[in-house]
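Novice: Next come a sequence and a model predicted from it.
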Amino acid sequence: MLSIIKRYSRNLAWQILFALILGVAVGLYLHTFSDPSHPYYKTYQSWVVNVLQPMGDIFIRLIKMIVLPIILSTLTLGIAGLGNSKSLGRLGGKTILYFEIITTVAIGVGILFGNLFHPGNGIDISNLQHTSVTQYVQKSETLAEKPHGLVVMILDMIPHNIFDSLSSGEILPVIFFCVFFGLGLTKLPDNQRLFFSDFLKVISDVMFKITNMIMRYAPIGVFGLMTVTISKFGFSSLIPLMKLILIVYLAMIVFTLVILGGVAYFCRFNIFTIIKILKDELIVAFSTSSSETALPKMIEKMEAYGAPKSITSFVIPTGYSFNLDGSTLYQSIAVIFLAQLYGISLSVTDQVMIVITLMVASKGIAGVPGVSFLVLSATLATTSIPLEGLGFILGIDRILDMGRTVVNVIGNALASLVISRWEHDFDDEKARAYEKSLGIK
């Protein structure tokens, strides 16, 4: 018995899961002190601000610290490994095509579930808590004043200064730079190319070693973030919108198992195997509501599973801007929910416009803070639904964000495998050996 407990206690996934459950329990207890009129409210605030929130913020910052160096080193190496711009163009074309198809299907699934289960019907608006969304409305109005379109989006991808892009955490400009840097490496003489490749390989290896060190802190970070989230909202605020929460999670489960599972099966993969491989990262992503926390280990694991570095290092970071399946699925349900909440009937034409707007908006403002609500604001602006309606779902957004983050991670991991298979560059023997090493049958 003790040996079993000892074995599980050393397993990172179980440590994170225990931290998640403990965070929920402690959060529920602390929620009783969250009322400003409570005599211990100031003590509660002090613990949240000075202890619990920093515990989580430290973990998030540590992850953000290594994400761009990993992308910079692995993607440059991967592009250099492709050998020429023709191979890169083929890879990029297939990747964007796949992302567009899957994202459109995700939006369609969200609209289907919204129309089938009517999450906004039968809810009394007067019983709902309303949170101010002025900041999101102002941001969406500011963005609306800026020019949009494919040309503008391409221009935004080209960095004015690569160091500014690195310091501000802009993934797309960094990817753009890495692509050209990698192509430039292929033009160098062999001795110079090998020198720089070896240098980047060392940086990549060091970053992954640091990732393993940071992940040992994950349970503490997860505990802090989960405790803060639950202590602020409790469960009472979820009850009026429980139907919406259940429908969103049901839609995400169906999308993951049926749509992504079907794509995986068609490409000779098993969606449950992918989930088992990424179990640690999925628990962390769920707890922190941050896809970035999974990116370093996801690249490492998908490469270990048989996808080549040239594909994982390109597809996965790009997917963080262009393949947010969970987010777009949620956004489409949210639009239908708000329309039903206000008693607004959306015609087929209206819903087609919603699909088109979500497809464009989710790509055009990728990487902007509060992106989900900005995309929703842009989408609602094309309908007769009041923007103020976002205030009704802002309070439960963190709970929904946890689920959609998991779907985003699974979707991007699968994308790297699908593109690898499409490129006829997936190593099945390596995959079987990796599954065996993890005890996956």
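Specialist: Received it, and whenever you're ready, just let me know what you need.

Novice: okay, CA-based contacts and neighbour counts for the rest of this
Specialist: OK.

Novice: all helices of the stretch 201-350 of the chain, in order?
Specialist: Assigned by DSSP state H, counting those that start in this stretch, the helices in the stretch 201-350 of the chain fall at 218-233, 242-254, 261-266, 271-277, 279-288, 295-305, 309-322, 325-341, 348-364.

Novice: any idea of the angle the second one forms with helix 325-341?
Specialist: Using axes from the mean of the first three to the mean of the last three C-alpha atoms, to 10 degrees, the interaxial angle of helix 242-254 with respect to helix 325-341 works out to 150 degrees.

Novice: before we go on, here's another structure to hold up against the first:
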Amino acid sequence: MEKKNRLTTYILVGLALGVLVGYLVNVSMATPASYADTMSLITTLFLRLIKMIIAPLVFSTLVVGIARMGDAGEVGRVGIKTLAWFFIASVMSLALGLILVNIFRPGDALVGQLPAHAAASGLATSSLTLKEFVTHLVPSSIVDGMAKNEILQIVVFSLFFGLGAAAIGKKAEPLIEAVDGVAHVMLKVTGYVMKFAPFAVFAAVSGTIAKSGLGVLQTYGVFMAEFYFGIVILWLLLIGAGFIFLGRRVLALITEVRGPTLLAFSTASSEAAFPKTLEGLERFGVRNRIAAFVLPIGYSFNLDGSMMYCTFAAVFIAQAYGIEMSLGQQMTMMAVLMLTSKGMAGVPRASLVVIAATLSQFNIPEAGLVLLLGIDHFLDMARSATNVIGNSIATAVVAKWEGELTTPAAPNKELAEAPLP
């Protein structure tokens, strides 16, 4: 069995054992919260190892990709195509959330569980204003941006650095080769870190179940079932859109990234899956310079699962408080979320923060988020997995448009010359 298949199997085993052990701890221990706290240390350690990789990996791969892409005109052309796909996917995701929440009306069933209007959700909302987004777009110091893992800031700096290296030409070649070496070293480090993934998955799931119990799934079972149904529809739409451009190869792509998708689902973290998603795209045949350019940008501009959740959850809270929103108000909310959701990847509990920032603009009590805090981890699992699928398809489609998608008979030359771990 291939290593990547073994890792997927181990992650599944960790997920199943996590549910079982978490349930047993919940029903047998007097203080299951202490077990959950202990398990959170393992999960935190793994996620910190992943975050340790992200900044140098995004910087090195993006710089090499842009420098090898050539002139600024080519970078601009690829960038426009990338953003065009992201815009279409964003509209589709946000609209699907609105349509489903109006059909199912899950908020009507939770009227009796409403928290007081003044209840605090514990979420800071000021970090997602338009002013804050724009000021955080360009780093005042790239060292600070890397230290905080601000993906959007790293992308902006890498764009300028890569364009500068491309403009210099031959004089920059030794530097680009060195940066390329950094990228391959970080991919090797990724291989080491991923060996801990099954343990992290077990810890995250067992800790959550131990603390909240299976009852949290039963209480909000209908809401979760409707949201997961929406996620399935979104997957079908994304795969259908990919099929238009990639044909049957889109199914091979989904197979190739099933490991990173499962990892994102299990850990509820899109970041955790970034390195392996990049590797999977290159194995699929996407040239490194396209994958290294499109994928990091997608982590800030193309979080399909998170965007669908934003409209679904915001209108759900309005329904729970008996607030009827007109079609015009919902369309305005969709436009607001289109802007405020960009760059959410660098914000802790990003989707909830975006929703909290949006609710106040429509006079919907922010306290309604308390309804979702108990199950947000399980919802975030689906959101994170969907983000991986959406960004993978987007990257492959852009590569197809650029003629940079190789066939199985003509493997990725860059990948073949420098085998990944």
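Specialist: Yes, it's here. Note that this is a predicted model, so its numbers are computed, not measured.

Novice: related to what we said a few turns ago, redo the helices of the stretch 201-350 of the first structure as TSV? Include distance to Gly370 of the first structure.
Specialist: As requested, the helices of the stretch 201-350 of the first structure are arranged in TSV below (distance: least, C-alpha to C-alpha, whole Å):
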stretch	distance to Gly370 of the first structure
helix 218-233	17
helix 242-254	19
helix 261-266	29
helix 271-277	27
helix 279-288	15
helix 295-305	19
helix 309-322	13
helix 325-341	12
helix 348-364	12
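
Novice: nearest to His118 of the first structure, of the ones you listed?
Specialist: Each of those was scored for nearness to His118 of the first structure using C-alpha to C-alpha, and the closest is helix 325-341 (7.0 Å).

Novice: What are the buried residues along the closest one?
Specialist: Of the residues in helix 325-341 of the first structure, those buried under the neighbour-count criterion (16 or more other C-alpha atoms under 10 Å) are 325-341.

Novice: what's the mean distance for that helix versus the second structure?
Specialist: Averaged over the aligned pairs, helix 325-341 of the first structure sits 1.2 Å from the second structure after superposition, using mean C-alpha distance after the TM-score superposition for the first structure.

Novice: Residue range in the second structure corresponding to that helix, please.
Specialist: With TM-score structural alignment applied, helix 325-341 of the first structure matches the range 304-320 in the second structure.

Novice: From the chain's centre, how far out is that stretch? Work that out for me.
Specialist: For stretch 304-320 of the second structure, the distance from its own C-alpha centre to the chain's C-alpha centre is 17 Å (C-alpha atoms, centre = their mean, to the nearest Å).

Novice: Can you find which helix in the second structure contains the most residues?
Specialist: Longest helix in the second structure by number of residues, with DSSP state H as the criterion: helix 32-69.

Novice: and that helix, what does it pack onto?
Specialist: Applying 3 or more C-alpha pairs under 8 Å, 6 or more residues apart in numbering; DSSP states H and E, one finds that helix 32-69 of the second structure contacts helix 3-28, helix 142-147, helix 151-168, helix 173-194, helix 197-212, helix 270-284, helix 288-301.

Novice: I'd like those written out as a markdown table, with mean neighbour count and distance to Leu371 of the second structure added.
Specialist: What follows is those, written out as a markdown table (neighbours: other C-alpha atoms under 10 Å; distance: least, C-alpha to C-alpha, whole Å):
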| stretch | mean neighbour count | distance to Leu371 of the second structure |
| --- | --- | --- |
| helix 3-28 | 18 | 22 |
| helix 142-147 | 16 | 34 |
| helix 151-168 | 21 | 30 |
| helix 173-194 | 17 | 34 |
| helix 197-212 | 26 | 14 |
| helix 270-284 | 24 | 24 |
| helix 288-301 | 25 | 27 |
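
Novice: Next, Ala120 of the second structure: secondary structure please.
Specialist: Assigned by DSSP: H, G, I helix; E, B strand; the rest coil, the conformation of Ala120 of the second structure is coil.

Novice: who's in contact with the nearest residue to it once chain neighbours are set aside?
Specialist: Here the nearest residue to Ala120 of the second structure in space, its sequence neighbours aside, is Ala367; by C-alpha to C-alpha, 6 or more residues apart in numbering that works out to 5.6 Å. Contact criterion C-alpha atoms under 8 Å, 6 or more residues apart in numbering gives 115-121 as the residues in contact with Ala367 of the second structure.

Novice: quick one: what's aligned to Ala367 of the second structure in the first structure?
Specialist: Superposed on the first structure with TM-score structural alignment, Ala367 of the second structure falls opposite Glu388.

Novice: For the first structure, which helix extends over the most residues?
Specialist: With residue count as the measure and DSSP H as the assignment, the first structure has helix 85-117 as its longest helix.

Novice: related to what we said a few turns ago, wait, is the residue nearest to Ala120 of the second structure part of a helix?
Specialist: Yes: remark: Ala367 of the second structure belongs to a helix, assigned using three-state DSSP.

Novice: Just give the number of residues close to the counterpart of Val67 of the first structure in the second structure.
Specialist: Aligned by TM-score structural alignment, Val67 of the first structure pairs with Ile54 of the second structure. Neighbours of Ile54 of the second structure under the rule other C-alpha atoms under 10 Å: 23.

Novice: ditto for Ser360 of the second structure
Specialist: Burial measure for Ser360 of the second structure: 12 neighbouring residues, criterion other C-alpha under 10 Å.

Novice: How about it: what's its closest non-neighbour residue?
Specialist: Per C-alpha to C-alpha, 6+ apart, closest to Ser360 of the second structure is Glu366, 6.6 Å.

Novice: Which part of the second structure matches the longest helix of the first structure?
Specialist: With TM-score structural alignment applied, helix 85-117 of the first structure matches the range 72-104 in the second structure.

Novice: With stretch 296-303 of the first structure instead?
Specialist: Stretch 296-303 of the first structure corresponds to residues 275-282 of the second structure when matched by TM-score structural alignment.
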